[in-house]
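*Asks:* sequence plus predicted model, see below.
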Amino acid sequence: MHPFIGHGTAQWPPNSHVPHLYLIPDRQDQRNQGFFDLARRHRTILTTKFTHLLTPVQEPWLHATVQMVTNPHAPPLNKPVMGELIDRLHSQLEPLAAFTLQAAPHVGRYGPSLDLAPDEDFDQLVEVTGTALGTVLGQARASYRTGAPHITTGYCHTNGDSGPVASALRACRPSRAEPVFSQVALVMVTQDADRHTYQWEPPLALFDLQGAAR
């Protein structure tokens, strides 16, 4: 593994607050108990064995990134533009239905995660939100590409062998869970490069996926 901040992604300018769209599993939804149990077991393993390599993600900050709304070097969005963007996202996202994915352990180049599959519903979110951002922000929006859907459970801070981490997480049983996703959150994210963490304030907006269940 290699450090994520500064290698896998750029270090942000000081005091940056960057708007993102996150898919966040609802901790109040009883259907997600198995997912959070799995995430807690993983965090225990990472905390007790591997903090010399990585920083585990605490439960409130578990998320799957759908879009980086603007890049860290862009000027802040003013209130009228943000209001227009929120209205556009509401109209585009609320017709979509909540969906269930399967989460399974994965350790990549920059740390461990819970891989989410299948891709189709998540890819639809990326497409719909990308269109909304492009309509409102035009060329001002970042050309962000999220890659395969996943929820990061730890950010690597020191070069090291990923093999023992992968083996420990695979041995954690049951190894899979099926989270239900029913909301997309617009949040202002801060990056702490020293602590290798990302956090955010209460969401600027929550978009409920209210379409008919499939």
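*Replies:* Perfect, thanks for sending it. Numbering: from 1, shown residues only.
*Asks:* C-alpha from now on. contacts and neighbour counts both.
*Replies:* Will do.
*Asks:* spit out the contact partners of the residue lying farthest from the centre of the chain.
*Replies:* Computed with Cα atoms, centre = their mean, the residue of the chain farthest from its C-alpha average is P80, at 26.2 Å. With contact set as Cα atoms under 8 Å, 6 or more residues apart in numbering, P80 has no partners.
*Asks:* did I read that right, it in a helix?
*Replies:* Yes - with DSSP: H, G, I helix; E, B strand; the rest coil as the criterion, P80 is located in a helix.
*Asks:* how close does it get to S16?
*Replies:* 20 Å (Cα to Cα, to the nearest Å).
*Asks:* ok, now R31?
*Replies:* 35 Å.
*Asks:* over to D37?
*Replies:* Counting by Cα to Cα, the gap from D37 to S16 is 32 Å.
*Asks:* burial count for D37?
*Replies:* 13 (other Cα atoms under 10 Å).
*Asks:* list the buried residues for the helix or strand containing it?
*Replies:* Secondary-structure assignment from DSSP states H and E places D37 in helix 33-49. Neighbour-count burial for helix 33-49, with 16 or more other Cα atoms under 10 Å as criterion, is recorded at Q33, F35, F36, L38, A39, R41, H42, R43, I45, L46, T47.
*Asks:* the closest residue to the first one other than its chain neighbours: neighbour count?
*Replies:* Distances taken as Cα to Cα, 6 or more residues apart in numbering place R27 nearest to Q33, at 7.7 Å, with adjacent residues excluded. Taking other Cα under 10 Å as the criterion, the count of residues near R27 is 13.
*Asks:* okay, and R27 sits in which element?
*Replies:* Applying DSSP H and E, one finds R27 in no helix or strand.
*Asks:* just checking, what packs against the longest strand anywhere in the chain?
*Replies:* For the chain, the strand with the greatest residue count under DSSP state E is strand 183-192. The helices and strands touching strand 183-192, judged by 3 or more Cα pairs under 8 Å, 6 or more residues apart in numbering; DSSP states H and E, are strand 18-23, strand 197-200, strand 205-208.
*Asks:* next one for the comparison:
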Amino acid sequence: MATQTKQPRHYEDMSTPQLQQAHARLLRAREELRHDLEGVLGPDETGPDQVAAARAEIAHVAALLRPMAPFIGRAVAPWPAEEERLHLYALPDTCGDHCCEGGPLADELDRQQQILPQHRDLIAPVPARWRHITIGRLDQATEDEAALLADAIGQWVERLTNPPVKALMVPMVTEHGVLLDEGPPDPWRRPPGWSWESSLEGMAALLRTGAEAASIEGPDLPTRVHSPHSFHLATAYCHTAGTGRALADRIGRTRVVVPVHVRSLALVWVSQDPAVPAYTWRSVAEWDLTGQG
């Protein structure tokens, strides 16, 4: 089940100066918590949930403080018309019917679906079929390179011995949308049983290794492979500038920590629609990670 702080504080009723003071105190408390955990807890104990819960509270206060701005045009640049870009996506398991327990994530997505449509003047919810976690992309890729990369990644996926891939994520409202966020690499947010090959970090390394194994040419290959600073699952993109305080109030008030399991990896050609905004794709190859495929 998802975990949450026992007594969420009602930051929603605070003034801006009070929120700023609370945010500073929370940042200090998180560092104190981290130091305490490093001294007494191992990575397989309760540390990850505690750190993630602290992150959830900090993110909630930050979201109440800042305005929102369009994702496409502010966070990322619009792509040229008709352009497709090659990405490796992790597709989340939300059904819970396989070895991956998707229940807590499904519950959180259901909760958000009761909230997001009421804020369409500010955000565009991501349809269920297009939800994804970006593992990385290969810039300026060709169809031939996509085929080579798919073959190389497929061979590496067959060698994985510890699926499924999983992560602990925190629902939050950012200045550009709504998402579940894993946060920057941090050993104290890793879930019990964490291993490199069952992590999103490991999947990003798989993309780089696959590109090298595919013998994709070019001296600039290292600069063509990119992974996000923080892995996340977007549930809505902002399309119009405005205050996100009411949205942040409803999304972040519970401050849950959600275990997210990956159903499959997909190498895809992605298209961007700045008007919605939205991202859709066509598949090159997909690999089941539930052990059922």
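*Replies:* Everything's here; your move. Remember, predicted model here, so these are calculated numbers, not experimental data.
*Asks:* excluding chain neighbours, what is closest to the equivalent of N159 of the first structure over in the second structure?
*Replies:* In the second structure, the residue paired with N159 of the first structure is A241, using TM-score structural alignment. Nearest residue to A241 of the second structure, sequence neighbours excluded (Cα to Cα, 6+ apart): A69, at 4.2 Å.
*Asks:* try L53 of the first structure
*Replies:* T158 is the one closest to L53 of the first structure (Cα to Cα, 6+ apart), at 5.0 Å.
*Asks:* and that neighbour, what is it in contact with?
*Replies:* The contact partners of T158 of the first structure, taken as Cα under 8 Å, 6+ apart, are M1, H2, P3, H52, L53, L54.
*Asks:* the second one matches what in the second structure?
*Replies:* Counting by TM-score structural alignment, H2 of the first structure corresponds to A69 in the second structure.
*Asks:* residues near that match, how many?
*Replies:* 23.
*Asks:* that one and D139 of the second structure, how far apart?
*Replies:* 26 Å.
*Asks:* check which helix or strand covers the residue nearest the centre of the second structure.
*Replies:* Centroid check for the second structure by Cα atoms, centre = their mean gives H232 as the closest residue, at 0.8 Å. According to DSSP H and E, H232 of the second structure maps onto strand 231-238.
*Asks:* which strands or helices does that strand pack on?
*Replies:* So strand 231-238 of the second structure, by 3+ Cα pairs under 8 Å, 6+ apart, packs with strand 123-125, strand 133-138, strand 177-183.
*Asks:* that strand vs the first structure, average distance?
*Replies:* Strand 231-238 of the second structure, aligned to the first structure and superposed, deviates on average by 0.8 Å (mean Cα distance after the TM-score superposition for the first structure).
*Asks:* contacts for that strand?
*Replies:* 68-71, 116, 122-127, 131-135, 169, 175-184, 200, 277-278.
*Asks:* what's the local residue count around the alignment partner in the first structure of V270 of the second structure?
*Replies:* V270 of the second structure maps onto V189 in the first structure, with residues paired by TM-score structural alignment. As a burial measure, V189 of the first structure scores 19 neighbours (other Cα under 10 Å).
*Asks:* so the longest helix that the second structure contains matches what in the first structure?
*Replies:* Determined from DSSP state H, the single longest helix within the second structure is helix 16-40. No residues of the first structure are matched to helix 16-40 of the second structure when aligned by TM-score structural alignment.
*Asks:* which secondary structure elements does that helix contact?
*Replies:* Checked by 3+ Cα pairs under 8 Å, 6+ apart, helix 16-40 of the second structure has helix 47-65 packed alongside it.
*Asks:* next SSE after the helix it packs on?
*Replies:* With DSSP H and E, the next secondary element past helix 47-65 of the second structure is strand 67-68.
*Asks:* which residues are contacting that following strand?
*Replies:* Here strand 67-68 of the second structure has contacts from T174, E175, H176, G177, C238, T240, A241, G242, T243, G244, R245, using Cα under 8 Å, 6+ apart.
*Asks:* how far away from the center of its chain is that strand?
*Replies:* Using Cα atoms, centre = their mean, to the nearest Å, the distance from the centre of strand 67-68 of the second structure to the centre of the chain it belongs to is 20 Å.
*Asks:* do stretch 101-121 of the first structure as well
*Replies:* Distance of stretch 101-121 of the first structure from the chain centroid (Cα atoms, centre = their mean) equals 11 Å.
*Asks:* list the buried residues in that stretch.
*Replies:* Buried, per 16+ other Cα under 10 Å, within stretch 101-121 of the first structure: 101, 103-107, 110-117, 121.
*Asks:* check stretch 210-225 of the second structure too.
*Replies:* G210, A211, A213, A214, I216, V225.
*Asks:* matching L138 of the second structure against the first structure, which residue comes up?
*Replies:* Checking TM-score structural alignment: L138 of the second structure goes with V69.
*Asks:* its match: how many residues sit nearby?
*Replies:* 25.
*Asks:* tell me who's in contact with it.
*Replies:* Per Cα under 8 Å, 6+ apart, neighbours of V69 of the first structure: V18, P19, H20, L21, L133, R141, A142.
*Asks:* in those, find the pair that's most separated.
*Replies:* For the contacts of V69 of the first structure, the maximum inter-member distance is 14.4 Å, found between V18 and L133 (Cα to Cα).
*Asks:* name the SS class of S167 of the first structure, please.
*Replies:* Once three-state DSSP is applied, S167 of the first structure turns out helix.
*Asks:* how far away is it from D161 of the first structure?
*Replies:* 11 Å.
*Asks:* what of S143 of the first structure?
*Replies:* 32 Å.
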